[in-house]
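> Can you look at this prediction? I've put the sequence above it.
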Amino acid sequence: MRCGVMTMNKGSDIPLRVTADHHLAEEWELVLLAQGLSPSVRRSSDGFVLSVPEENAERALAGLLAYESENAAKLEEGSEPVDAPSLLVASAIAGLVILVFFSVTVIWMPNEPWFERGSADADRILYGEVWRAVTALTLHADVVHAVSNAVAAAVFLGAISTVLGAGLGGALVLLAGAGGNLANAYFHGSPHVSIGASTSVFGAVGLLGALGMARRRRRAFSRRRAWLPVAAALALLAMLGTEGQRVDVWAHLFGLLVGGVLGILVAFVAPRAPGLPIQWVCGSGAIAVLIYCWTIALR
C-alpha cells in the first residue's frame, strides 16, 4: 500500500493526500464530510487523490490529524474520546487568551514595555531571561497576526484535546511553544527577536503527528501507515509555516520538532487521556507558568 501527502497547487480545490487504497481515501472523505467540509476523491496515475477547497485546507488537515491520533489511541487502549464540552472549552480558551493579550498589550495599555520585556530576544534568553520563551507566545504585532494565530490555536488545541484532554493538551502545547522558542534562540544567537503563538501552534501540529505515528507503530497491522500523520504535519508546516516576509520559519520548525518529541513521550507514558483531576492540575499549572513568567518579566 502506498500513501502520501500532496503538495499545494493553485485553484479552487487543492490536493491534500494521495493513496493507492480506495477504502482509505473514502475514509478520509467521510471524516471531512462529518466535519461539514466538501472533500472530493478522484483517481489519478498516482492513486486516489483527496482534495478540498483551498480555504478549508488548514481545518481539513487538522481534522485528519486529530482523527488519526484519536483512532490509534482507541484501537490500542479502548479509550473513549474526550467529550465535546472539553473540546469547545479548550478551543475557546486558546483563542481568547491570544486575543485578550493582544487587546491589553496593543490597544488598552500600549505604553507599557510588553514587547521590550516579553519578546523572545535571543541575546537576552541566552543571557538567562528564559521566561521570554513563554511570554513571547502571547505577543502579536497587529490584529491580523493575533486573529490568525487565535483561530489556528483554537483549531489545533481543540484537536489535541480530543486525544489528551484540555488540561494536559494545553500544558503540552505551551511547553512545545516555549521549547521551540528556546531552541530558536540557541540556533540563531544574537541578534534575533521573535513573537507570536505560531510556535505553539506548530508544536500542537507536531504533537498530533507524533501521537498518531507512535501509537500506530505499536500495533503491527498499522505500521505501514505509521508515518502518515507525520507526513501530514510536515505538509502543514510547508503550506502554512513558510510563507510571508516576517514569518520565522525556524521558530515554526523548532516548535514542530519539540511538539513531536513530546508527542512520542506522551504516547508511551500516557496511552489514554488522564482523568479530570490531572487535567485540572495540568491546565492550572500552564496558566500559573504563564502568569509567573509575565510577573518576572514586568518586575
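Nice, I can see it. Numbers count the residues shown, from 1 in each chain.

> all contacts plus neighbour counts: C-alpha atoms, from now on.
Noted.

> Quick one: the strands in the stretch 1-150 of the chain, in order.
For the stretch 1-150 of the chain, the strands defined by DSSP state E, counting those that start in this stretch cover 3-5, 13-19, 40-44, 47-53, 120-121.

> residues in contact with the first one?
With contact meaning Cα atoms under 8 Å, 6 or more residues apart in numbering, strand 3-5 is reached by 16-21, 225, 228, 231-232, 235.

> residue contacts, G78?
Contacts of G78 (Cα under 8 Å, 6+ apart): none.

> Actually, V261.
If a contact means Cα under 8 Å, 6+ apart, then V261 has 206-207, 210 as its contacts.

> Ok, which of the strands of the stretch 1-150 of the chain comes nearest V134?
Comparison of those against V134 by Cα to Cα identifies strand 120-121 as nearest, at 8.2 Å.

> Mind giving me the packing neighbours of that closest one?
Helices and strands touching strand 120-121, by 3 or more Cα pairs under 8 Å, 6 or more residues apart in numbering; DSSP states H and E, are helix 132-135, helix 166-188, strand 193-194.

> Need the winner for burial among these.
Most buried of those, by mean neighbour count (mean count of other Cα atoms under 10 Å): helix 132-135, with a mean of 28.

> Give me the neighbour count for F101.
Residues within reach of F101, counting by other Cα atoms under 10 Å, total 16.

> which residue packs closest to the residue most central in space within the chain, ignoring adjacent ones?
With distances taken as Cα atoms, centre = their mean, the residue of the chain nearest its centroid is A204 (2.3 Å). Closest residue in space to A204, ignoring its immediate chain neighbours: V173 at 5.5 Å, by Cα to Cα, 6 or more residues apart in numbering.

> quick check, nearest of the contacts of V261 to S198?
For the contacts of V261, the residue nearest S198 by Cα to Cα is G206; the value is 12.2 Å.

> Use this one as the comparison:
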Amino acid sequence: MIPVAVTPEVDLAHLWSLVLHAAGIRHSLRHGEAGLQLLVSEENSARAREELRLFAEENRNWPPERAARVEREAIVEKAPIVLPVMGGLAVFHAITGGWESNSHWFAGGVLDRALVVSDGQWWRLITALTLHADSVHLLGNIFFGGILVYCLCRHLGIGIAWFSLLLTGVIANAINVFFHDDPYHSIGFSTAVFGMVGMLSGMRLRRIGGWQEMVLALGSAAGLLALLGSSGERTDLGAHFWGVTVGLLVGMILVSLGLAGKRALAPGRQWLLFAGSLATVFGSWLYALYSPWKGW
C-alpha cells in the first residue's frame, strides 16, 4: 500500500475516502507525521490520484464564496434576550387593560391622527406600539413578535435590532397617519412585527442578491402579510403594509451599512443602544402621562 494523498484535516481525509469508495477503489487511512494518509495498492495508485484530481477540480469553487460568506457572517448573537421584553409587554397590558377600559393609558397613548398632526403629539407614534386591544391581540403579537425579534437579534445584535425595530415601527406609524383621514386611531405591536418581517426579508435580499432571492424575499414578506395581516375585524392593513414596506428598506440599508451579519458594535455598545431604545419608550410614556400640553 502506498500513500496517494495526505492531509492534517480529518474531514477532508474522510471525504477523499468517500470518493475512492464511490469509485470502487480499495483503500485505507493511516495516521502519519504529516497527518492522515490515504493508502491504496500500487496498481490502483494512478486511478486513485485521477479520481481525487477530478473531485478537486469539480468542487474547486464550492461552496460559492458569496454563500460561504453569508453563512459565516450570519450569526452575531447566539442567545439574545427576548423573553423579558415580551414579558414586559404582557405585564404592561395587565396594567393598562384592553381598549374597552377607556383608561388614561389609552387616552394618552393611542395613535390618534388628529392629535398627532394638529397638536404635535409625536409620542403617540411610539406609545401606541405598546398598547393592545385585548389578550388575543397581545398574545398573537408576543408569539410571532418573539420569534421574529429573536431572529433579528441573532443577525444584528440586541442593540441594533431593537433600535431598528423601534425606528421601523415609528416611521411606519407616521406614514400610515399621513395617508389616513380623521378620525383614525391605532394601537398594537403588530406594526413592528410586520416591520421585522420586512427587515429580515430586506436583509436577505440585499445580502445575497439575485432575482431568485428577490422573488423569495418579497414573496415571503407578501405571503406573511396576506396570511396574518389582512383579515380580522380590527386589523389595520395600512399599518401592517407600511410596516413591511419600511422594514424592507431598513433591512437593505442595514446590510449596505455593514451592520447586519457581523459584529459591527462591541457587546457593551449593543447593550447601550438597547437601553437607549427602552429609555425612548419609557420617556415617551412619561411625556404622554405628565406633559403639560398633552391635550387630553
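Thanks, I have the structure now. Note that the structure is a prediction, hence the values are computed from the model and not measured.

> if we can go back for a sec, now that the residue nearest to A204 of the first structure has come up, it's in contact with L157, right?
Yes. Counting by Cα atoms under 8 Å, V173 of the first structure does reach L157; the two are 7.5 Å apart.

> quick one: common contacting residues for the two?
Common neighbours of V173 of the first structure and L157, counting by Cα under 8 Å, 6+ apart, are 201, 204.

> Map the residue nearest to A204 of the first structure across to the second structure for me.
Counting by TM-score structural alignment, V173 of the first structure corresponds to L165 in the second structure.

> so who does its match touch?
192, 195-196.

> so the nearest residue to L39 of the second structure once chain neighbours are set aside, which of the three states?
Among residues not flanking L39 of the second structure along the chain, P3 sits closest, at 4.3 Å (Cα to Cα, 6+ apart). Following DSSP: H, G, I helix; E, B strand; the rest coil, the label given to P3 of the second structure is strand.

> again with the one 3 residues further on
Reducing the assignment to helix, strand or coil with three-state DSSP, the entry for V6 of the second structure is strand.

> Give me the spatial nearest neighbour of it, chain neighbours excluded.
Using Cα to Cα, 6+ apart, the closest residue to V6 of the second structure is Q37 (4.4 Å).

> ok, which stretches of the second structure are helices?
10-22, 45-58, 65-73, 83-96, 104-109, 113-119, 124-127, 135-156, 158-178, 190-208, 211-228, 237-256, 267-290 (DSSP state H).

> can you pull the buried residues of the last one?
Read it as helix 267-290 of the second structure. Judged by neighbour count using 16 or more other Cα atoms under 10 Å, the buried positions of helix 267-290 of the second structure are 270-271, 273-274, 277-278, 280-281, 284-285, 287-289.

> so that helix versus helix 83-96, what angle?
Interaxial angle, helix 267-290 of the second structure versus helix 83-96 (axes from the mean of the first three to the mean of the last three Cα atoms, to 10 degrees): 10 degrees.

> Equivalent analysis for the second one, please.
Angle of helix 45-58 of the second structure versus helix 83-96, following the same axes, to 10 degrees, is 30 degrees.

> how about helix 45-58 of the second structure, which residues of the first structure does it hit?
By TM-score structural alignment, helix 45-58 of the second structure lines up with nothing in the first structure.

> That helix - contacts with which helices or strands?
So helix 45-58 of the second structure, by 3+ Cα pairs under 8 Å, 6+ apart, packs with strand 2-7, helix 10-22.

> To I187 of the second structure, which of those lies closest?
Here helix 10-22 is closest among those (Cα to Cα), at 54.0 Å.

> So which bit of the first structure is that closest one matched to?
Under TM-score structural alignment, there's no match for helix 10-22 of the second structure.

> picking up where we left off before, in ChimeraX, select just the buried ones from the contacts of strand 3-5 of the first structure.
Written as a ChimeraX command, the selection of buried residues from those, which uses 16+ other Cα under 10 Å, is:
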select :16,17,18,19,20,225,228,231,232,235
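
> distance of the closest residue in space to R43 of the first structure that isn't next to it in sequence from L174 of the first structure?
Computed as Cα to Cα, 6+ apart, the closest residue to R43 of the first structure that is not its neighbour in sequence is V49, at 6.1 Å. Here V49 of the first structure is placed at a distance of 35 Å from L174 of the first structure (Cα to Cα, to the nearest Å).

> Likewise for G189 of the first structure?
From G189 of the first structure across to L174 of the first structure, the span is 22 Å (Cα to Cα).

> likewise L126 of the first structure?
20 Å.

> Check A154 of the first structure too.
13 Å.

> Give me the distance between the residue nearest to V6 of the second structure and L227 of the second structure.
56 Å.
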